[in-house]
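Chemist: Sequence first, predicted model second:
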Amino acid sequence: MPVSSRTRAPLPLIAVAGFSALLAAIPLIYLGVRIADAGIDGVLAVFARPRLGLLLANTLLLAASVTVASTLLGIAGALVLSRVRLPFSRTLAVLAVLPLAVPSYLAAFGWLAAIPGASGFWPSWLVLTVVTTPYVLLPVAAALRGTSATLSEVARTLGYGPVRTFLAVGWPGIRSSAVAGALLVCLYVLADFGGVALFRFPVLTTAIHQAYGASFDRNYAAVLAAVLVTIALVIFLIDRRARPSREIPVSRSAARARVNWGGLAPLAMAIVAAPAVLAVGVPLASLIARLVNAQTVRELDLAGLVQASATTIALSAVGAVIAVLLALPIATIAARFAGRTSRILEAAGSLPLAIPGIVVGLGLVFFSLLAVPALYQSAAMLAFAYGVLFLPKAIGTIRSSIERVPRELEEVASSLGYAAFRQWWHVTARLARPGIVVATLFITVTAMKELPATLMLRPTGTNTLAMELWSKTDVAAYGAAVPYALALVLLAAVPAVMLSPRSERLSTGRER
């Protein structure tokens, strides 16, 4: 692939990236067809409904408050892990990423088991904040590992206080990573359904799900989904403007000086551990308390649990591979070429994260029945849905990894006669491999937890852990849901722990 951001991307690369973006746009095409069926009068009728204002206000309030809280907590946790000398630092690094293994509906289920009357905004805000904190902590911690602490020490010797030092020296180095993480958090909250549904907090996603479930007003649901996508597009454009015009150079020999907080060490440890305790510890404690119930153990379907676990692993892994394959051409263009084409393709590939899973599911049902009937209600279509849903996460991670590959090495390969694809495969992709692995693990964890699209697209007789968990909690069979909840957390925790800021395997790959 090419080496200069000032040259135009080759047409074959643009074609492949355009095909990936077109596949990602299938749910948007479905929305367009539905809105066209509704007509102008139908759209205006939706906007005239008084409840729309409440849904929109609740959605924006929840997304903004969770994004701010998660960003502050994630930056604080990353600074503690990277800059503070603490006991049990490796254990804390693992705890910091454990919330990735817990879907919002599982955390909400655990809290409801402990506090049955919890409902409304504040429980939803708490659960979504703690489960999304790693989205900010991980990229900021990675940025801090590549920057030197020496400048901060110089600023402190010049009389700068901690806050002024961070704003003048620390923030420029992590700004891009923090903004990217905040974008993921915001889009996650906009598209979340399970957590807010269990806490009975009305937002756009719950209204969309109810409208589709009722099956009598699909156009109303489509217009609400279009409103959600419009909000996501505005947020994405704001993110583009918030990105720094110039990347902070990475220091391979960065001094990783750590300060000793002395008596404040417990506070620093609490900052890192709090999301894990609230997202994983409290829900698991309430679930384990129910698991010791003898009746629950007697009712356990071990064969069904094993089958659901195997299905979850297989579908999530295949979905992650599909997402990475779709993301590679878009991420390459975004990282290596400037211009309108690059921006359009990246924006098109990033929108699915803000589309509710149920809309993605219905869009793919529409596509399969119209174009490929053989794929209707197949495992392949469900895995493809995972790939489309989580394509934006793959694009962001892989783009950042490719941007860090020195262009000079690509120029050397080109001077040696390597063709464009061979140059990309042997140089760019090989050096960006750690980022590609991280994207695959990240999407595998996320796909294991996906619920709405799974409800729509799962083949008859096929169940995942998320499906089993939701079906049992939906009828208040909390005891029977416990084994599936524990299995989901344990399975998702394995790749999540590999994403830990102190993961030796991934860190070694990045340094190489």
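Modeler: Nice, thanks for sending it over.

Chemist: rest of the way, CA atoms for contacts and neighbours
Modeler: Will do.

Chemist: Quick check: the gap between the closest residue in space to residue 353 that isn't next to it in sequence and residue 334.
Modeler: Nearest non-adjacent residue to residue 353, counting by Cα to Cα, 6 or more residues apart in numbering: residue 389, 5.7 Å away. Distance from residue 389 to residue 334, counting by Cα to Cα, to the nearest Å: 19 Å.

Chemist: so how far is residue 309 from the residue nearest to residue 353?
Modeler: 21 Å.

Chemist: what do you get for residue 384?
Modeler: For residue 384, the distance to residue 309 - Cα to Cα - is 19 Å.

Chemist: just how off-centre is stretch 125-142 within its chain?
Modeler: Centroid separation for stretch 125-142 versus its chain: 10 Å, with Cα atoms, centre = their mean, to the nearest Å.

Chemist: Oops, could you answer that again for stretch 147-157 instead?
Modeler: Using Cα atoms, centre = their mean, the distance from the centre of stretch 147-157 to the centre of the chain it belongs to is 32 Å.

Chemist: Next one for the comparison:
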Amino acid sequence: MRSSPPAAPAAPVPRPAGAPAPAGYRRTGNRPPWPLMALAGVASVFALLPLGYLAVRALERGPGYAWELVATERTASLLGRSLGLTAVVVAACLVLGVSLAWLTVRTDLPGARFWSVLVTLPLAVPSYVAAFTWLSAAPGLAGFTGAALALTLVSFPYVYLPVTAALRATDPAQEEASRSLGLGPVRTFLRVTLPQLRPAAAGGGLLVALYVLSDFGAVSLMRYDTFTRAIHTSYRASFDRTPAAALSVVLVVMTVLLVAAEARTRGRAGHARTGTGTARPALPAALGRWRAPALAWCGVVTALAVVLPLGTLGYWLAAGSSATWDPARLAQTAWATLGVAAAGAALTTVLALPVGVIAARHRGRAARLLEQTAYAGHALPGITVALALVFLAVRYAHPLYQELPLLVAAYAVLFLPVAVAATRAAVLQAPPVLEDVARSLGRSPLRALREVTVPLAAPGVAAGAALTFVVCMKELPATLLLRPTGMDTLATRLWTETGAGAFAAAAPYAAALILLAAVPSYLLGRHRT
């Protein structure tokens, strides 16, 4: 039976002084507790370490020389190519992520739970593996088309996951009211549902943009020149690091502009509620005659993003079955990969927690600065972050040179935004009014956060940690330069064998990497269903 339209809302009642803040409220006058600010400051300084290296290298011959390196036709071309690739991939990921999230959450799509897990599995496929499989299947894709296709198919879950979470957290009463007033499913989605998904989609799109700008493996294999490939070439071609540092500074500026644009798109609205909203789940929209096209759409996306890479790897595994395999070395490499990725995810999550809390709960120049600086390292190519840490270790902390802590630190710098975005979204879902109640009962700000906010946000923070674990396992350039002597990961072994043209020998490492990364990706999909 169709529910009756909701009654007109009552006139707003002014909030008495000292009363708890409503749900979604973000404090504007209160400063964050100084211990929390101090912890967030440590995370920001940590993320800014590579920028200190860039400043030293880029300006060591003076600003004039650095400007001469940047203000060239080559730099303008790289800027256009990088931004063009980023825009295409972000737009495609928004279409894929939002459409698949709506189909699996808000419609009567057959097997929605099954599809929701499948579409998260591309997170387990590194961009360089996707590029390798597509080049094996269609060598003519090399260039812009191949790079855009490979990056889109491994990046769209960054949009799908937060949009799915937002759809499940959104009260469906507004959509039902829209339908009762005569609007169809499409107009309801465009006018009611989509505006509520804007913050989640914008956050996911920002992660995709940063991922594309910092990618090295896919664009290198596809032979498409972007800033990352040009920086890598510059580092390898000369002992003079100044040109590469100057190009890296351009990437940092692009990152800051992207983060600022995403913050404006996110808007000033809060997203928390004091309760769970309606006591029943949303009524799924009937697809009707669109059921078959919807199933075909899900099938095509999963076939391109999951089935084709796995099928190509299966072919190379079969082709190399007569070659000599070393199971002991494969197991040792897999164990090293799990250990270093777990350490990187743990450190990154610890650093991201205070930044995410401040970004979700407080406004002001300091809060915005802390959040934006956390994103600084993510757009830097891994090779730049690695060389910056090598520079700092050699000059100021020589015992850490070519040791595991330096590699773990690089992971934290590179992937801090992944954990910050997940923490911020999780804290936004925890009603601030509960913290105010805890404060009224005598709890200190930090104790209220520890006893109220953190437990409520724990599932979202854990999901962010799992996502960070996946991307740490797939990181290639930083691992190549910073891994301890004698230690290999699945990514470095895969790259070494692929660079030598031994595709059959590389296939076991690629398959192991995908299988290991698929476990947390599967759990993320289950968490969202």
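Modeler: In hand now; what should we look at? Source: prediction; values computed, not measured.

Chemist: Tell me how the two chains score on TM-score.
Modeler: TM-score for the superposed chains, counting by TM-score structural alignment, normalised by the length of the first structure: 0.94, backed by 502 aligned residues with a Cα RMSD of 1.9 Å.

Chemist: Any idea how many residues pack against the residue nearest to residue 353 of the first structure?
Modeler: 30 (other Cα atoms under 10 Å).

Chemist: now do residue 258 of the first structure
Modeler: By the criterion of other Cα under 10 Å, residue 258 of the first structure has 14 neighbours.

Chemist: So what does it match up with in the second structure?
Modeler: With TM-score structural alignment as the criterion, residue 258 of the first structure lines up with residue 284 in the second structure.

Chemist: Just confirm its match contacts residue 107, I think it does.
Modeler: Yes: the criterion here is Cα atoms under 8 Å, and residue 284 of the second structure meets it with residue 107 at 4.4 Å.

Chemist: Show the contacting residues for the residue nearest to residue 353 of the first structure.
Modeler: With contact taken as Cα atoms under 8 Å, 6 or more residues apart in numbering, residue 389 of the first structure is in contact with 24, 352, 353, 355, 357, 360.

Chemist: Trace it over to the second structure, please.
Modeler: Residue 389 of the first structure maps onto residue 414 in the second structure, by TM-score structural alignment.

Chemist: quick one: what helix or strand has its match in it?
Modeler: In this assignment (DSSP states H and E), residue 414 of the second structure forms part of helix 404-428.

Chemist: Average offset of that helix relative to the first structure?
Modeler: By mean Cα distance after the TM-score superposition for the first structure, the fitted helix 404-428 of the second structure averages 1.1 Å away from its aligned residues in the first structure.

Chemist: and the next helix or strand along the chain from that helix, which stretch of the first structure?
Modeler: Using DSSP H and E, the helix or strand that follows helix 404-428 of the second structure in sequence is helix 432-440. Alignment of helix 432-440 of the second structure against the first structure: residues 407-415, by TM-score structural alignment.

Chemist: Next, the residues that contact that stretch from outside, please.
Modeler: So stretch 407-415 of the first structure is in contact with 2, 3, 4, 420, 423, 424, 427, 428, going by Cα under 8 Å, 6+ apart.

Chemist: Tabulate those residues (JSON lines), appending distance to residue 63 of the first structure and secondary structure.
Modeler: Putting the contacts of stretch 407-415 of the first structure into JSON lines (distance: Cα to Cα, whole Å; DSSP: H, G, I helix; E, B strand; the rest coil) gives the following:
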{"residue": "2", "distance to residue 63 of the first structure": "38", "secondary structure": "coil"}
{"residue": "3", "distance to residue 63 of the first structure": "38", "secondary structure": "coil"}
{"residue": "4", "distance to residue 63 of the first structure": "37", "secondary structure": "coil"}
{"residue": "420", "distance to residue 63 of the first structure": "42", "secondary structure": "helix"}
{"residue": "423", "distance to residue 63 of the first structure": "42", "secondary structure": "helix"}
{"residue": "424", "distance to residue 63 of the first structure": "38", "secondary structure": "helix"}
{"residue": "427", "distance to residue 63 of the first structure": "40", "secondary structure": "helix"}
{"residue": "428", "distance to residue 63 of the first structure": "36", "secondary structure": "helix"}
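
Chemist: from these, which two are the most distant?
Modeler: 4 and 427 (14.7 Å; Cα to Cα).

Chemist: re the thing from before, just the contacts of residue 389 of the first structure: which are in strands?
Modeler: Per DSSP state E, strands hold no members of those.

Chemist: from the residues you listed, which single one is nearest residue 254 of the first structure?
Modeler: Among these, and counting by Cα to Cα, the member closest to residue 254 of the first structure is residue 353, at 34.4 Å.
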